[in-house]
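S.K.: model this:
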Amino acid sequence: MKQKGLGRGLDAIFGSDPIDVKLKPMSEMAEIDIADIIPNPTQPRTQFDEEALDELADSIRQLGVIQPVTVKRTDGGKYIIISGERRWRAAQRADLKSLPAYIREVDDENLHAMALVENIQRQDLNAIEIALGMQRLIDECHLTQDALSEKVGKKRSSVSNYLRLLKLPDEVQLALKEGLISMGHAKAIAGAPAEQQLRVLKRCVKKGLSVRQAEELVRMLSETPAQPAQPEEEEYPESYSRLVELLEPCFSQEISIKRTKNGGGRIVIGFSDDKDIERFIERFSQRS
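M.R.: Modelled structure (predicted):
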């Protein structure tokens, strides 16, 4: 799922200063030993596609590093990556000893912001990684949501939507992180009553609901008067699902299996009218 860029991008970080002031932090370029480059501990991305890294490494072996990485010099003589960690990782796989790099002088607040913005614009951070990056900026740089929205060039409402994701149950966050649901699904789930959010998640994943269908489900749940807590829906053996699949071609209506605590149960076959019954009989007659 392709992510959208963050509005005004890196320009949002440095504001509207004259061009010569903006260029000062990136006035130095050098070839730096890979061993002296370290990843950004505040890097918002937590997952890297191994296959994509191998492909990038092959490209680097053939063409070299076309675009320099951007780094910040530390007091200990090392260089922290601001942007280009994928290139740095791939260059290591390609057995390069050094990398071309822009050296920028930035404070910690702008280092965090630049890493977040660069990652969102250039690669597919998932929504949870974006939300965690934003929350880290708020916590460590003492930013308000308004200040953060200015920093990363996003509307305040978008910032709020991302931060709301971190209040969702862990199961919902994991499903979003692994691509089982989209940001739209997660926003819909966030609008459901807290006790119903996992139920909505299960319906979205099992039934393959669209975002609109998820929103409609949440609306219905929100309008329904509160009911006494129901026991969690029981997970049935795989054989039950296979039985339903075998019966569906015969009945073409909703089929459900309910199992009681003593191990018995019932199979419920829905039908619309008497004509459905006649059709059921006809189909069984053809099979006998």
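S.K.: hey, let's count contacts and neighbours off CA atoms from now on
M.R.: OK.
S.K.: what's near enough to touch the spatially most central residue of the chain?
M.R.: Nearest to the mean C-alpha position of the chain, by C-alpha atoms, centre = their mean, lies Asn126 at 3.0 Å. If you count contacts by C-alpha atoms under 8 Å, 6 or more residues apart in numbering, Asn126 has them with 3, 176-177.
S.K.: please apply the same query to Pro169.
M.R.: So Pro169 contacts 197-198 (C-alpha under 8 Å, 6+ apart).
S.K.: how about this one, so we can line them up?
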Amino acid sequence: MAIVNDPKRRALGKGLESLLPRREPAAVPRIQAAEETAAPVVAVAPVGKPLEIELDKISRNPFQTRTTFDPEKLKELAASIAASGVVQPIVVRALGEGKYQLITGERRWLASFEASKLTIPAIVSEVSDEQAMEMTIVENLQRADLNPMEQARAYKRLSEEFKMNQNDMATRTGMPRTTVTNYIRLTKLPLPVQQRIESGELSFGHAKILSAIEDPDRLMSAALRVIGLSMSVRQTETYVHGILNPESKEKQQKLIPELDPNVKEIQNQIQQAVGLKVKIEDNEGRGRVIIEYKKLHDFDAILDALGVKR
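M.R.: Reported below is the predicted structural model:
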């Protein structure tokens, strides 16, 4: 699991342990692998102690907030598991009849299949649906590569399926309430914008600012401009402020990214040639050259510089 130094995430230091119910040890079944014995042999172990559970006895986590896994990273993890085994046990809950449901550790579970393992170390925990989903969200919050939209939809599920308010979600997951609010707002963005957040074209910071635009068409147009000009979050903030406050046109002019040094040099050369203020707006090879003049005499100078006959 990746270690994140973001101060906002330090509140998560309580970790998954704080969500695991503290109960007296109870006996749970352990179904041994087929090659150990021809007949089913049941062993018992206390809750909280890792057991070796057959992979095909475990079903996927219905509350998993992640929807995609990097195939290359999964192969790397599988190679590591094949060589050294699973270092950190997954967490499951018993479903009865020797079946289990995954709570946390889906990547380790999938990679173990790819590594041709038969069993995986797992901690069996007695938790409710709500607790299982909380544990999944907290685990994913502690991962640096979690997709913002996946997290946003998880918070929305907590709200809709478990009727949790934003204060409860903030307390349970260790996140500021304002951050929870901003994540949930992402789920109200137009689908094409959500897709660009998932693809990484827009960051959580960009999306949070863009969500202030209520009109879907204007929002989509603004998102495409932010992507096209590779705006920073600060530039996006100024840009959106200009959209919401049309009188601040001056601020919008500052949004154009700094010119490539070569383009800037050409701009200076043209400026010296015509003796007037010149501005080049370039966006990946496309743009325009603007020559400003204040008097008719200046306009005549432009025509002379261009060799235009009058």
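S.K.: for structure 1, which segments count as helices?
M.R.: 11-14, 19-23, 50-63, 85-93, 108-122, 127-141, 145-152, 156-165, 170-177, 183-190, 197-207, 211-223, 238-251, 274-287 (DSSP state H).
S.K.: ok so, going back, quick one: buried ones out of the contacts of Asn126 of structure 1?
M.R.: 176-177 (16 or more other C-alpha atoms under 10 Å).
S.K.: so which of the contacts of Asn126 of structure 1 comes closest to Val117 of structure 1?
M.R.: Gln3 (11.8 Å; C-alpha to C-alpha).
S.K.: surely that closest one and Ile120 touch.
M.R.: Yes. If you go by C-alpha atoms under 8 Å, Gln3 of structure 1 and Ile120 touch, sitting 7.0 Å apart.
S.K.: what about the equivalent of Val92 of structure 2 over in structure 1, how many residues nearby?
M.R.: The equivalent of Val92 of structure 2 in structure 1 is Val71 (alignment by TM-score structural alignment). Residues near Val71 of structure 1, counting by other C-alpha atoms under 10 Å, number 28.
S.K.: contacting residues for the closest residue to Val71 of structure 1 other than its chain neighbours?
M.R.: Among residues not flanking Val71 of structure 1 along the chain, Ile81 sits closest, at 4.4 Å (C-alpha to C-alpha, 6 or more residues apart in numbering). When contacts are counted by C-alpha under 8 Å, 6+ apart, Ile81 of structure 1 touches 37-40, 69-72.
S.K.: now do 7 Å
M.R.: Going by C-alpha atoms under 7 Å, 6 or more residues apart in numbering, Ile81 of structure 1 touches 37-40, 70-72.
S.K.: which among these end up buried?
M.R.: Buried residues within these, counting neighbours by 16+ other C-alpha under 10 Å: 37-40, 70-72.
S.K.: would you list these in CSV and tack on distance to Arg164 of structure 1?
M.R.: What follows is these, written out as CSV (distance: C-alpha to C-alpha, whole Å):
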residue, distance to Arg164 of structure 1
Ile37, 35
Ile38, 32
Pro39, 28
Asn40, 25
Thr70, 31
Val71, 31
Lys72, 32
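S.K.: quick revisit: so what corresponds to the residue nearest to the centre of structure 1 in structure 2?
M.R.: Under TM-score structural alignment, Asn126 of structure 1 pairs with Asn147 in structure 2.
S.K.: if we ignore the residues flanking it in sequence, what's nearest Lys151 of structure 1?
M.R.: Ile13 (5.2 Å).
S.K.: I meant Tyr162 of structure 1, not that one.
M.R.: Closest to Tyr162 of structure 1 by C-alpha to C-alpha, 6+ apart is Ala131, at 5.0 Å.
S.K.: what's the neighbour count on the one you found?
M.R.: Count around Ala131 of structure 1 with other C-alpha under 10 Å applied: 22.
S.K.: thought Arg104 of structure 1 was touching Thr74?
M.R.: No. Between Arg104 of structure 1 and Thr74 there is no contact under C-alpha atoms under 7 Å: 10.7 Å.
S.K.: between the two, who's got more neighbours?
M.R.: Remark: of Arg104 of structure 1 and Thr74, Arg104 carries more neighbours, 20 against 10, as counted by other C-alpha under 10 Å.
S.K.: which residue in structure 1 aligns with Leu102 of structure 2?
M.R.: In structure 1, Leu102 of structure 2 lands on Ile81 (TM-score structural alignment).
S.K.: OK, contacts around the equivalent of Ala82 of structure 2 over in structure 1?
M.R.: Using TM-score structural alignment as the criterion, Ala82 of structure 2 maps onto Arg61 of structure 1. By C-alpha under 7 Å, 6+ apart, the residues touching Arg61 of structure 1 are Ala94.
S.K.: any idea how far Ala90 of structure 1 is from Arg61 of structure 1?
M.R.: 10 Å (C-alpha to C-alpha, to the nearest Å).
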